[in-house]
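*Asks:* next come a sequence and a model predicted from it.
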Amino acid sequence: MYDDEKNLYHYTYRKDGSETATQPGQSYDARGTQPDPVPVMTPEAPKKKKHTAGKVAALALVCALLGGAVGGGVVYGAGRMNADTTEVSVSGRLPEAVNVHQVDGKTKMTDAEVYAANVNSVVSINVTGTSGTNFFGQKVQTASSGSGFILTKDGFIVTNYHVVKDAEQVKVTLYNGDEYEARYVGGDEDYDIAVIKVEAADLPTVTLGDSGSLNVGDRVLAIGNPLGELTFSMSGGMVSSVNRTINVSGTPFNMIQTDASINPGNSGGPLVNQYGEVVGIVSAKYSGTGSEAVEGLGFAIPINDVFAMIEDIMTNGYVTNKPYLGVSAGTMTEQMAAQYRYDISSGVFIYSVEEGYAAEKAGLQMGDVITKVDDHAITSLEDLTAVKKQYSAGDTVTLTVYRGGETITVELTWDAVPAEEKADSDTPTSGSGRDDSQYGGYMNPYDLFDYFFRQFR
């Protein structure tokens, strides 16, 4: 152990760490304990002896000294040899400068160059707001973080809807440290996209690429704000799958799958290809269920799927061409089939039809079960929602419908989402978002019923 007294370190072999000065005539054995006193003996007068033994002892002493000297010389020489031959190699290479390229869709870049070309266009987003009430009826204060990227020089920023929903205040931080208060422009929960705006000019912007050109195995990079603390971090990986359908809180999404590291706080940030182009919006991570942990399953929304909607939100505040059916509906089940004596047990069961909208115009009725949209099989509400995303208002489709024991087909032209529906579903503070904590025990069961059977119109 060490004893630090007067800024000096001393070794001690005593278990208690103390040091005891030796008294003249005393010594310590190897165990650190004081031996018994040696009795003092009165010396007798030396007797005369022959000097042969003395000569032998002297000769032995001389040999020992000479041997020690020679041995010491050998050790010293070996030490000198090691000192002369043992060296540490230190590279004299100078660090390479990272070139900042203009993203032109033609120049393939290193990872460092992709980061340099895009990091100034990525933002850190910090959100504060309220979400529901606690046991005492008080509003619960919330705070969360996410990422985004600058789309226009005058301050339009793209992020995920789930990053800014329920937001009362949105703060944006740029890579250079500049901070801005942002206002919510609009968004769409079914596509998990949102646009916010800061008042600024000449901001650095990203360049959008073609997500449809991605191949499995292509290198992609994610830049964002993982954990809300590690701002402007970059992770890399490959495209693991394209056109991967995943279900997030009951809503199906078409995604780019990647093994790039994705963590909470990365949501809304860009997924970038090797040419520095944004090909996706980082949105989700699969962490596993139960005791099964998984790694390398991150997902991003393909930019081709949502760019037209983003432009629509920037112009109108919401997605004006989002298809609208105009029904209250739910997933058909075996229990329902038994109750209503239907011959089918899957599809989308229509509970009611709204007057003046696409379903009524096409002749759909309460009790109908939609089983196909064009060639897409429909077994549940999730299927219908996924298929709707492939169409825009004004598109015409053929529905296959089960009615009264028979299968019929009807032509239907999608309507646009009405303004009042847009206001109900696309405003972050409306409380209609898919926040799982909302269903933890304080949501009215009738509201929950309405949530499931009215939002999929």
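*Replies:* Cool, got the structure.

*Asks:* every contact and neighbour count from this point should use C-alpha atoms.
*Replies:* OK.

*Asks:* gap between the closest residue to Leu208 other than its chain neighbours and Ser425?
*Replies:* Nearest residue to Leu208 in three dimensions, chain neighbours excluded: Val278, at 4.7 Å (Cα to Cα, 6 or more residues apart in numbering). Distance, Val278 to Ser425, by Cα to Cα, to the nearest Å: 28 Å.

*Asks:* if we can go back for a sec, any idea how far the residue nearest to Leu208 lies from Pro302?
*Replies:* 9 Å.

*Asks:* same question, Gly250
*Replies:* Here the criterion is Cα to Cα. By it, Gly250 lies 19 Å from Pro302.

*Asks:* number of residues surrounding Ala64?
*Replies:* Per other Cα atoms under 10 Å, the neighbour tally for Ala64 reads 12.

*Asks:* ok, second structure coming up, stack it against the first:
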Amino acid sequence: MIKRTIYISIILLSMMVIIKADMNPNQIYKQALNYTVELKCSKSNSDTVYATAVLIDLKGYYVTNAHVVTQSINGNNYDFEIFEIRYYYEKEYQRVTLEKYDTKTDLAILKGLPQKKSFKVNLEYQTADRVYAIGNLNETGIAITSGIISNKEVIIKSKNTIFKVIQTDLTISYGNSGGALVNSKGQLIGIISFRNKDNKGNVIYGLAYCIPINDVMIYLE
């Protein structure tokens, strides 16, 4: 009886630890503000694009999407000339440089000043996990939306390119590109990338695709 009681107590304690390890949305959002920034890309005689970037290395490296830092004109990609980021507490943008990008992975790396922020990543996630999108939603500043992983790994073909991505039911919009995909423990597990379109070219709402953080780390190297 004593052994059984101890065994049940251990199970209950383990469940309490797991529950305690999860963060509420407000905590997740506040923590993500330390490494998620607004991004502005511009070029003379061209439109200005607003998106999101995520601090991925304390040396000042940020990750975003390749489709954000380039502009497609008549099927050709052209780099923007000026790249600027802004943390939530800043009024002015600060210049960063474009280190590299890859349209096949839809990843780009920016370099800014070294930082003393804190962030954690997690390479493991499962279908049905609770997740959050942190990004510059509709160019209104860093915002948060929530959902679940509807499929932890799907293959999407687009313009002769194959993407292996995380499928979620998150609500994202213009400006979310390059933002953070975070789990219920506040850990970074991916980068927001794109929404898909139907056969008529209309955006499919309620589905958002994200690049796994492991692929980001490989590209960063």
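*Replies:* Structure received. Just so it is clear, the model here is predicted, and its values are computed rather than measured.

*Asks:* higher neighbour count, Val278 and Ser425 of structure 1?
*Replies:* Val278 (25 against 18).

*Asks:* what does that one correspond to in structure 2?
*Replies:* Matched by TM-score structural alignment, Val278 of structure 1 corresponds to Leu188 in structure 2.

*Asks:* equivalent analysis for Pro226 of structure 1, please.
*Replies:* Match for Pro226 of structure 1 (TM-score structural alignment): Leu137.

*Asks:* can you show me the strands along structure 2?
*Replies:* Using DSSP state E, the strands of structure 2 run over 36-42, 49-57, 61-64, 70-73, 76-79, 82-86, 94-102, 107-111, 130-136, 142-158, 161-168, 180-183, 188-194, 208-212.

*Asks:* the last one vs structure 1, mean deviation?
*Replies:* Taking mean Cα distance after the TM-score superposition for structure 1, the mean distance separating strand 208-212 of structure 2 from the aligned residues in structure 1 is 0.4 Å.

*Asks:* give the aligned range of that strand in structure 1.
*Replies:* Going by TM-score structural alignment: strand 208-212 of structure 2 matches residues 298-302.

*Asks:* list of residues touching that stretch?
*Replies:* 211-212, 253-262, 271, 279-286 (Cα atoms under 8 Å, 6 or more residues apart in numbering).

*Asks:* only the buried subset of those, as a PyMOL command please.
*Replies:* To isolate the buried subset of the contacts of stretch 298-302 of structure 1 in PyMOL, counting by 16 or more other Cα atoms under 10 Å, use the following:
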select buried, resi 211+253+254+255+256+257+258+259+260+261+262+271+279+280+281+282+283+284+285+286
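
*Asks:* so how far is Glu81 of structure 2 from the match of Pro226 of structure 1?
*Replies:* Taking Cα to Cα, one finds Leu137 of structure 2 at 23 Å from Glu81 of structure 2.

*Asks:* so the two - more neighbours on which side?
*Replies:* The neighbour count for Leu137 of structure 2 versus Glu81, taken as other Cα under 10 Å, is higher for Leu137 (24 against 13).

*Asks:* wait, that one sits on Thr171?
*Replies:* No: with contact defined as Cα atoms under 8 Å, Leu137 of structure 2 does not count as touching Thr171 (9.5 Å).

*Asks:* contacting residues around the residue lying closest to Ala201 of structure 1 once chain neighbours are set aside?
*Replies:* Distances taken as Cα to Cα, 6+ apart place Asp154 nearest to Ala201 of structure 1, at 4.7 Å, with adjacent residues excluded. By Cα under 8 Å, 6+ apart, Asp154 of structure 1 lies in contact with 198-203.

*Asks:* and those residues as a markdown table, adding neighbour count?
*Replies:* Below are the contacts of Asp154 of structure 1 laid out as a markdown table (neighbours: other Cα atoms under 10 Å):
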| residue | neighbour count |
| --- | --- |
| Val198 | 19 |
| Glu199 | 11 |
| Ala200 | 11 |
| Ala201 | 10 |
| Asp202 | 9 |
| Leu203 | 16 |
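
*Asks:* looking at the residues you listed, which is nearest Gln335 of structure 1?
*Replies:* Of all these, Gln335 of structure 1 sits closest to Val198, with 51.7 Å by Cα to Cα.

*Asks:* ok, now which ones touch the closest one?
*Replies:* 154-157, 180-183.

*Asks:* show me what it aligns to in structure 2.
*Replies:* Val198 of structure 1 maps onto Gly112 in structure 2, by TM-score structural alignment.

*Asks:* trace Met238 of structure 1 over to structure 2, please.
*Replies:* Match for Met238 of structure 1 (TM-score structural alignment): Ile148.

*Asks:* excluding chain neighbours, what is closest to that match?
*Replies:* Arg130 (4.5 Å).

*Asks:* around the one you found, how many other residues sit close by?
*Replies:* 17.

*Asks:* quick one, helices of structure 1?
*Replies:* For structure 1, applying DSSP state H gives helices covering 52-85, 111-118, 161-164, 303-316, 334-340, 358-362, 381-388, 419-426, 445-454.

*Asks:* can you tell me which of those helices is packed in deepest?
*Replies:* Among those, judged by mean count of other Cα atoms under 10 Å, the one packed with the most neighbours on average is helix 161-164 (a mean of 26).

*Asks:* okay, it sits on what stretch of structure 2?
*Replies:* Aligned by TM-score structural alignment, helix 161-164 of structure 1 falls on residues 66-69 of structure 2.

*Asks:* and for the matching stretch, what's in contact with it?
*Replies:* By Cα under 8 Å, 6+ apart, stretch 66-69 of structure 2 touches 41, 49, 51, 79-80, 101-103, 105-108, 177-178.

*Asks:* most neighbours out of those residues, which is it?
*Replies:* Gly178 (34 neighbours).

*Asks:* quick one: map that residue onto structure 1.
*Replies:* Match for Gly178 of structure 2 (TM-score structural alignment): Gly268.

*Asks:* which residue packs closest to that match, ignoring adjacent ones?
*Replies:* Using Cα to Cα, 6+ apart, the closest residue to Gly268 of structure 1 is Thr159 (4.0 Å).
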